[in-house]
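>>> Okay, sequence plus prediction incoming.
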Amino acid sequence: MVERVHPDDRDGVPAVAHSAESADAGVVVRPETLLLTLFGIHVLDHGIALSTRSVLTVMAELGVGEHATRATLSRMIRRELLRTARRGRQAFLGLTPHGESVLREGLRRLEGPVVDRDWDGRWTLLTFSVPEARRADRHALRTRLEWLGFGPLRSGLWVSASCQDVSPALAELDLLPHAEVFRAEAFMWTDPVRIAREAWDLAVLAEGYGRFCERWSEPARGGLGELARQVRVEAEWLLLIRRDPRLPLALLPEDWPGVAAEQLFRSLRWQLARPAQQQAAELLEFIVDE
C-alpha cells in the first residue's frame, strides 16, 4: 500500500546536472539541485522513499521534463546519492548514507547566517602546491575550498575570514603533505577590506542577492504551487550561499544586500512550510524505506 508523505522542514545542497530556468527570471537551477532540495526537505530523516512517478510530477511543475529528470536520477544513483526500491510495478527512490551526508552539510549551511557579526579580525591562510599530474585533485580541492568559504588571494594562497578546519578536505584528496595552514591578522598597510575585494567577487554576490529579492518579494510569482515554490526558493538560496564566503560585516560594502535577502528567505521559508507540507501530502507517494 502506498502512503502519503508528512514532511517537515529540511534542506538539500546544490550539485551539478543539466540546467533549468525559472519561468519568470531566467535563473538557472540545475535539475540535480532541485532534486536534492526536494529530497532534503521531504525525505531526509523521514525513513521513506518517494515514488519516481511523484518526483516526475513535481519536477514537471518546476519546468524539468521527464527525460532530463530520469537522466539526472540515473546519475544520482550511479553517484550513490540515491538508491531504488520496487513495490510491485512502482519504483521508489530513497537516500543513501552518502546522500544523507551531502544533504546534512547543505542543511548546516542553509541554517547559518550569511554574514559574520562576531569577527575577531583573524584570517585562515592556506597555501598549497599540487603536482601537475594531479590536476583533477587540484580542481576538486578548489571546489571544496570555495564551499568552505575560502577565496584565492594569490597563486597557491587561499584565505578565509573564519576559522576553518580544512584538514578533512585535504585528507580526502590525500593532499595534506602538499599544504600548510596558518591563522594570522592583517598587519601594517594591509587593508582587510581590500583583501576581501581581491579574494571574492563581491559585486557578483551582491547582484545575486539583489535579484533574489526582486524575484521573490512577491511570493506568488511564477505560477508555481506551494510545494514547487518551496523547492525553487530553497534551491536558489542554496546556490547563492554556496558561493558566499559569509564575510564579516566589517569587510562588506554598506547596505550589503545579503542581509535583506536572508531576511526575505527566512520569511518565505516560514510562510511556505505549512502549505507546501499540505500539498506534499496530496502529491508525494512514499513507502517506508527499509
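On my side now, so go ahead. The model shown is predicted, which means the values in this text are computed figures rather than measured ones.

>>> From now on I want contacts and neighbour counts done on CA atoms only, so please keep to that.
Fine.

>>> Tell me how many other residues surround F150.
By the criterion of other Cα atoms under 10 Å, F150 has 28 neighbours.

>>> again, but for A250
When neighbours are counted by other Cα under 10 Å, A250 comes out with 15.

>>> do the same with the one 3 residues further on
For P253, the neighbour count with other Cα under 10 Å is 13.

>>> Equivalent analysis for A186, please.
Around A186 there are 12 residues (other Cα under 10 Å).

>>> you'd agree it is up against P192?
Yes - if you go by Cα atoms under 8 Å, A186 and P192 touch, sitting 6.4 Å apart.

>>> The helix or strand L239 falls within: which residues count as buried?
Per DSSP states H and E: L239 is located in helix 226-243. Neighbour-count burial for helix 226-243 flags 226-243 (criterion: 16 or more other Cα atoms under 10 Å).

>>> chain center to stretch 197-204, what's the gap?
20 Å (Cα atoms, centre = their mean, to the nearest Å).

>>> what's it in contact with?
Residues outside stretch 197-204 that contact it (Cα atoms under 8 Å, 6 or more residues apart in numbering): 151-153, 158-159.

>>> Who are the packing partners of the longest helix along the chain?
If each helix of the chain is counted by residues according to DSSP state H, the longest one is helix 257-283. Here helix 257-283 touches strand 3-4, helix 202-216, helix 226-243, going by 3 or more Cα pairs under 8 Å, 6 or more residues apart in numbering; DSSP states H and E.

>>> right, and V193 touches L252 too?
Yes - using Cα under 8 Å, V193 makes contact with L252 at a distance of 7.3 Å.

>>> The two - which one has more neighbours?
L252 (18 against 12).

>>> Report the contact partners of the nearest residue to D289 once chain neighbours are set aside.
Of all residues beyond its chain neighbours, the one nearest D289 is I48 (4.4 Å), with distances taken as Cα to Cα, 6 or more residues apart in numbering. By Cα under 8 Å, 6+ apart, the residues touching I48 are 94, 286-290.

>>> and the comparison structure, right after this:
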Amino acid sequence: MSADNVKLGHDLNEAVTALLVDLPIKAASFIVTIYGDVVEPRGGVVWIGNLIETCKSIGITETLVRTAVSRLVSAGQLAGEREGRRSYYRLTDTAQAEFAEAASLFYGPEPAVRWQFVLINGPSPDEIMQGLERDGFARLSPRLAVGTHPVPPLPGRVIVFNAELATENGALREFAEEAWNLPRFAEAYHEFAVRFGAFSQRAGDCAALSPFDCLIARLLLVHQYRLIMLREPHLPKSALPDNWPGEEARHLFADLYSLLSKKADGYVGRRFVNEAGRLQETTPASQHRLDRLKSR
C-alpha cells in the first residue's frame, strides 16, 4: 500500500503515514489487532463504528470492515449484539482466551522454552500439519512435528509429547537451521526494526503526535509485531544464529508501546464505546501490560 493511495479518516502525522508505505494490511487481521490491543483488556466488546473509524484511517473501507467482521463471526471469534440502532461485537470466550494467551507472549518477559513433539495419527495428516507449521512448529516427517509454542486445539487422534533437552550444543543450532526457515524470520524482524526505528527517530518523544496518531501508530506496531511473534518458533538462544534480530525488535516494541500508550489510551477512553458507555482509558489488564513491558 502506498502512502499516497491511503484515504485517511483523520489527518495523520507524516511520521505515522510513513509507516503505511509498502505495508499491505488485511481488514480481518487488523481488526483482530484492534481487539487484541484495545478491546480485550477492556472487556472484549466494542461498537462497530469505532472499528470503521479506526480502519478508515489506514485505507480500509467500511464495506471491508463489515465483511471482515462477518467472517470473524462465522469463524467463532466474534459474536454480534444490538443496542437500539447500534451494533456491537464481543469476543467469544474461546477468542478471549486465545487473545489473553497471545498478550502474555507480546507483553510479558521472554517465554520459557518448552519443547513439544506432536504425532498425528489417522488418515490425511497434512491439513493438521499445515496448521501446526503456521503456529511455528517444524515438520520432521509427514506425521511428526516439533515446536516450542503451546499446542493449538487439535483432534483427538493427535498425541503430544513434552520433552526436555539433555544437552545444548552446536548440534541444536544445526538442527534448528534445517528444521525452520530462520532467515525468513530474521528478515521480518530486521524489516520491523528498520520501519519502526525510523518512526521512532521521526516521532521523537511523540509531542507532535495527536492522541489518534499515537493510537494508529501503536496498532500498526502491534500488528506487525504480532505477525512475526505468532509464527516464529521461539527457540532458545543456543539454537539461534549469532546477532539474532529478534532481541532488538523486542526492545524496540517495548519502548515504543510504552511511549505511545498514554496518548493512545486517552483517545480510547474518550472515543471508544461499548453497550454500557465509554471504554475505560486504563484497566488493571492494560496497566499490567505496561508494567510487564517496563520490567523487561
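Great, that's in hand. Quantities reported herein were computed from a predicted structural model and do not represent experimental measurements.

>>> so the aligned residue in the second structure for I195 of the first structure, which of the three states?
Matched by TM-score structural alignment, I195 of the first structure corresponds to F175 in the second structure. Assigned by DSSP: H, G, I helix; E, B strand; the rest coil, the conformation of F175 of the second structure is helix.

>>> now F175 of the second structure: how far from L235 of the second structure?
Distance, F175 of the second structure to L235 of the second structure, using Cα to Cα, to the nearest Å: 11 Å.

>>> So for those two, which sits in the more crowded spot?
Just comparing F175 of the second structure and L235: by other Cα under 10 Å the higher neighbour count belongs to L235, 19 against 11.

>>> Tell me where the second structure has helices.
In the second structure, the helices defined using DSSP H lie at 14-17, 27-34, 48-56, 62-74, 93-107, 126-134, 170-179, 182-203, 211-229, 246-271, 284-294.

>>> and the counterpart of A60 of the first structure in the second structure, how many residues sit next to it?
Here A60 of the first structure is matched to K56 in the second structure, going by TM-score structural alignment. K56 of the second structure has 19 neighbours, counted by other Cα under 10 Å.

>>> The second structure: which residue goes with G88 of the first structure?
Using TM-score structural alignment, G88 of the first structure lines up with G84 in the second structure.

>>> could you dump the helices of the second structure to a markdown table with distance to Q116 of the second structure?
Putting the helices of the second structure into a markdown table (distance: least, Cα to Cα, whole Å) gives the following:
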| stretch | distance to Q116 of the second structure |
| --- | --- |
| helix 14-17 | 40 |
| helix 27-34 | 27 |
| helix 48-56 | 37 |
| helix 62-74 | 29 |
| helix 93-107 | 17 |
| helix 126-134 | 11 |
| helix 170-179 | 14 |
| helix 182-203 | 19 |
| helix 211-229 | 18 |
| helix 246-271 | 22 |
| helix 284-294 | 26 |
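
>>> what residues are up against the nearest residue to D126 of the second structure once chain neighbours are set aside?
Spatial nearest neighbour of D126 of the second structure, chain neighbours left out: P142 (7.0 Å); criterion: Cα to Cα, 6+ apart. Contact analysis of P142 of the second structure by Cα under 8 Å, 6+ apart lists 125-126, 129.

>>> ok, of these, which one's closest to L20 of the second structure?
Nearest to L20 of the second structure among the contacts of P142 of the second structure is M129, at 33.4 Å by Cα to Cα.

>>> Can you give me the neighbour number for the closest one?
22.

>>> again, but for E132 of the first structure
For E132 of the first structure, the count of nearby residues is 9 (other Cα under 10 Å).

>>> give the contact list for the aligned residue in the first structure for L72 of the second structure.
Aligned by TM-score structural alignment, L72 of the second structure pairs with M76 of the first structure. By Cα under 8 Å, 6+ apart, M76 of the first structure lies in contact with 32, 82.

>>> do that again at 6 Å, thanks
L82 (Cα atoms under 6 Å, 6 or more residues apart in numbering).

>>> returning to what we had before: present the helices and strands packed on helix 257-283 of the first structure as TSV; the columns should include distance to L110 of the first structure.
TSV is the format used below for those (distance: least, Cα to Cα, whole Å):
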stretch	distance to L110 of the first structure
strand 3-4	27
helix 202-216	15
helix 226-243	7
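
>>> Who's the closest spatial neighbour of the residue nearest to the spatial centre of the second structure, skipping the chain neighbours?
In the second structure, the residue lying closest to the centroid (Cα atoms, centre = their mean) is R226, at 2.6 Å. Leaving aside its chain neighbours, R226 of the second structure sits nearest to F106 (7.5 Å; criterion: Cα to Cα, 6+ apart).

>>> what's the burial count for that neighbour?
Neighbour number of F106 of the second structure under other Cα under 10 Å is 21.

>>> That one matches what in the first structure?
Counting by TM-score structural alignment, F106 of the second structure lines up with L110 in the first structure.

>>> how far away is that match from T72 of the first structure?
As judged by Cα to Cα, L110 of the first structure and T72 of the first structure stand 23 Å apart.

>>> How about Q90 of the first structure?
Taking Cα to Cα, one finds Q90 of the first structure at 19 Å from T72 of the first structure.

>>> R86 of the first structure too?
19 Å.

>>> Among these two, which residue is more densely surrounded?
Neighbour comparison, R86 of the first structure and T72: the larger count goes to T72, with 19 against 12 (by other Cα under 10 Å).

>>> Return the distance of that one relative to G65 of the first structure.
11 Å.

>>> what does F150 of the first structure give?
The value you get for F150 of the first structure to G65 of the first structure, if Cα to Cα is used, is 36 Å.

>>> Buried residues, stretch 142-157 of the first structure. List them.
145-153, 157.

>>> quick one: which of those is nearest to Q279 of the first structure?
Closest to Q279 of the first structure out of those is W147 (32.5 Å), distances taken as Cα to Cα.

>>> Now do the same contact list for that closest one.
Counted by Cα under 6 Å, 6+ apart, W147 of the first structure has contacts R242.

>>> rerun that using 10 Å as the cut-off
Listed by Cα atoms under 10 Å, 6 or more residues apart in numbering, the contact partners of W147 of the first structure are 109, 141, 241-245.

>>> what's the answer for N243 of the second structure, then?
Residues in contact with N243 of the second structure (Cα under 10 Å, 6+ apart) are A186.

>>> so what corresponds to it in the first structure?
Aligned by TM-score structural alignment, N243 of the second structure pairs with D255 of the first structure.

>>> Over to I216 of the second structure?
So I216 of the second structure corresponds to A228, using TM-score structural alignment.

>>> and that match, how far is that from L107 of the first structure?
19 Å.

>>> Distance-wise, check P109 of the second structure relative to H251 of the second structure.
11 Å.

>>> nope, T33 of the second structure is what I meant
Taking Cα to Cα, one finds T33 of the second structure at 20 Å from H251 of the second structure.
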